[in-house]
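Visitor: no sequence on hand, only this structure:
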């Protein structure tokens, strides 16, 4: 695959990669890492990329006047879907409960697909809906290693953080001039700090930092790459804290 084609095949939703990786890694290492986690990780990423291209195909069929625009998503969607099936079917045979996890995630994926079809992918609710199955993956990877669903506290911690990134990033980019978004983001982060502290007092450390950045950085002209880098650091801080305190 050429570099140019590779860049077209990889989704450009950069914030999604941390949301896909951190809960997966947290659940894996809070439990007992197994060889099955590797094909599960590959299937997880392939499934995300297949879904992304399928949604873009639907969206562009509806809104684009250029017939080539939706077509360029067909090959990557089919390729990634085939890879997902090749890895996912054996996993489902070995661990049938994974089908229940897929069923639980399906309504959220369908809702995201609907928003894509309506060309409203940037809607606040759409972003929040995408966070739920991503954070739920922590429960799946923990279950794969430990045989139980006993990782609800770290999953909730991830949900609190990644849900907060949705309004916060909007205050930094698309809604940077909206006082309503700013007030809503700060209020959410204050509530998230209180809730995270109830889960574990050590979580107050990263969540205080998240509240400060939500209150201080909007309106200061921070460049988009810096916003992205700060969110990567925030994601890693969450992962390190969750693993260190073993919620």
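Guide: Cool, got the structure. Keep in mind the model is a prediction, meaning the values are calculated, not measured.
Visitor: please count neighbours and contacts with C-alpha atoms only from this point.
Guide: Fine.
Visitor: and the next helix or strand past the helix or strand encompassing residue 46?
Guide: Per DSSP states H and E, residue 46 falls inside helix 37-63. Downstream of helix 37-63, the next assigned helix or strand under DSSP H and E is helix 68-71.
Visitor: from the middle of its chain, how far away would that next one be?
Guide: Its chain's C-alpha centre and that of helix 68-71 lie 26 Å apart, by Cα atoms, centre = their mean, to the nearest Å.
Visitor: try stretch 162-178
Guide: 15 Å.
Visitor: can you pull the buried residues of it?
Guide: In terms of neighbour count (16 or more other Cα atoms under 10 Å), stretch 162-178 has its buried residues at 162-173, 175-176.
Visitor: hang on, the earlier thing: which positions in the helix holding residue 46 come out as buried?
Guide: By neighbour count on 16+ other Cα under 10 Å, the buried set for helix 37-63 is 37, 39-41, 43-61.
Visitor: adding another structure so you can compare the two:
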């Protein structure tokens, strides 16, 4: 009885926009930010000694809250857009609450580290494109997915620079951008891969796009591995990631649909392992 009440409560929270029902989005929200913060803590992001400041406790608190509540506000707006008009008012408390918190902590963050405003020209087009798709009831379109995934991936350098109040994104080591490219490439690749396995399993174009993306990324990462710019464990893992993009759709055609929970758990494990390897490299 208690379990069923809990499930009903959870469905109500989702329906009213308080939490996201897109389970695959959570690794993208959490891991790039976590990796960036860990790189900052390790002191490996700065190109010059004067940017090697200790982590600012205010920024280390306000920045994650801003990012998380901003994400929750966006998903509440998405839920509002998908809800029939007569039930849309039920989503407004979540939008107002998450939006107010994100705005408040966002102001604190910018006041504490004004240079974070340099990211505005990067994030604004991504936000506008994603919001346009959401308001037109297309939250799962390729444009919506790719813009949100790109924005989430770019939180790696934002957090790496933001939590120490670094003066400029231009004064960092190549390691930060390599980490962003590697993790971002993985998350971008999940868009065509997951689509080829679930919603568009009968459309081979998504499978071809997934295989092409992963093959190209694997070649580039292996070349970087040979040159010493990327660690061998990451190179080996990327080969595994590329193989899964090729093998899973073929296995599914031969043996029937793979349960979404299996696909989701695999992606969570791969993203966590890849993040750990980036931090430990």
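Guide: Now that the structure is in, tell me what you want to look at. Owing to the predicted nature of the structure, the values given are computational and were not obtained by experimental measurement.
Visitor: still on that earlier bit, for the helix holding residue 46 of the first structure, packing partners?
Guide: helix 14-30, helix 68-71, helix 74-94, helix 98-117 (3 or more Cα pairs under 8 Å, 6 or more residues apart in numbering; DSSP states H and E).
Visitor: which of the buried residues of stretch 162-178 of the first structure fall in helices?
Guide: Members of those lying in helices (criterion: DSSP state H): 162, 163, 164, 165, 166, 167, 168, 169, 170, 171, 172.
Visitor: can you pull the contacts of the fourth one?
Guide: Pointing back at residue 165 of the first structure there. Going by Cα atoms under 8 Å, 6 or more residues apart in numbering, residue 165 of the first structure touches residue 231.
Visitor: aligned to it, what sits in the second structure?
Guide: Matched by TM-score structural alignment, residue 165 of the first structure corresponds to residue 190 in the second structure.
Visitor: find the nearest non-adjacent residue to the equivalent of residue 155 of the second structure over in the first structure, please.
Guide: By TM-score structural alignment, residue 155 of the second structure lines up with residue 137 in the first structure. Spatial nearest neighbour of residue 137 of the first structure, chain neighbours left out: residue 24 (5.7 Å); criterion: Cα to Cα, 6 or more residues apart in numbering.
Visitor: aligned to the one you found, what sits in the second structure?
Guide: Checking TM-score structural alignment: residue 24 of the first structure goes with residue 33.
Visitor: residue 206 of the second structure versus that match, what's the distance?
Guide: 28 Å (Cα to Cα, to the nearest Å).
Visitor: neighbour count for the two, which is higher?
Guide: Neighbours were counted for residue 33 of the second structure and for residue 206 using other Cα atoms under 10 Å; residue 33 has more, 24 against 20.
Visitor: what's the neighbour count on whichever residue in the first structure pairs up with residue 118 of the second structure?
Guide: Mapped onto the first structure by TM-score structural alignment, residue 118 of the second structure lines up with residue 100. As a burial measure, residue 100 of the first structure scores 11 neighbours (other Cα under 10 Å).
Visitor: what's near enough to touch residue 100 of the first structure?
Guide: Residues near residue 100 of the first structure by Cα under 8 Å, 6+ apart: none.
Visitor: and it, how close does it get to residue 140 of the first structure?
Guide: Taken as Cα to Cα, the span from residue 100 of the first structure to residue 140 of the first structure is 10 Å.
Visitor: same deal with residue 176 of the first structure?
Guide: Following Cα to Cα, the distance that separates residue 176 of the first structure from residue 140 of the first structure is 36 Å.
Visitor: next one: residue 134 of the first structure
Guide: For residue 134 of the first structure, the distance to residue 140 of the first structure - Cα to Cα - is 10 Å.
Visitor: with residue 97 of the first structure instead?
Guide: Note on residue 97 of the first structure: its distance to residue 140 of the first structure, by Cα to Cα, is 9 Å.
Visitor: the more surrounded of these two?
Guide: Shown here are residue 97 of the first structure and residue 140; by other Cα under 10 Å, residue 140 has more neighbours (25 against 15).
Visitor: which SSE is that one in?
Guide: helix 124-146.
Visitor: same deal with residue 119 of the first structure?
Guide: Using DSSP H and E, residue 119 of the first structure falls within no helix or strand.
Visitor: burial check on it, number of neighbours?
Guide: Residue 119 of the first structure has 17 nearby residues by other Cα under 10 Å.
Visitor: contacts only, for it.
Guide: By Cα under 8 Å, 6+ apart, the neighbours of residue 119 of the first structure are 59, 63.
Visitor: check residue 237 of the first structure too.
Guide: Taking Cα under 8 Å, 6+ apart, we find residue 237 of the first structure in contact with residue 206.
Visitor: and it, how close does it get to residue 243 of the first structure?
Guide: From residue 237 of the first structure to residue 243 of the first structure the distance is 10 Å (Cα to Cα).
Visitor: same question, residue 50 of the first structure
Guide: Counting by Cα to Cα, the separation of residue 50 of the first structure from residue 243 of the first structure is 30 Å.
Visitor: that'll do, ta.
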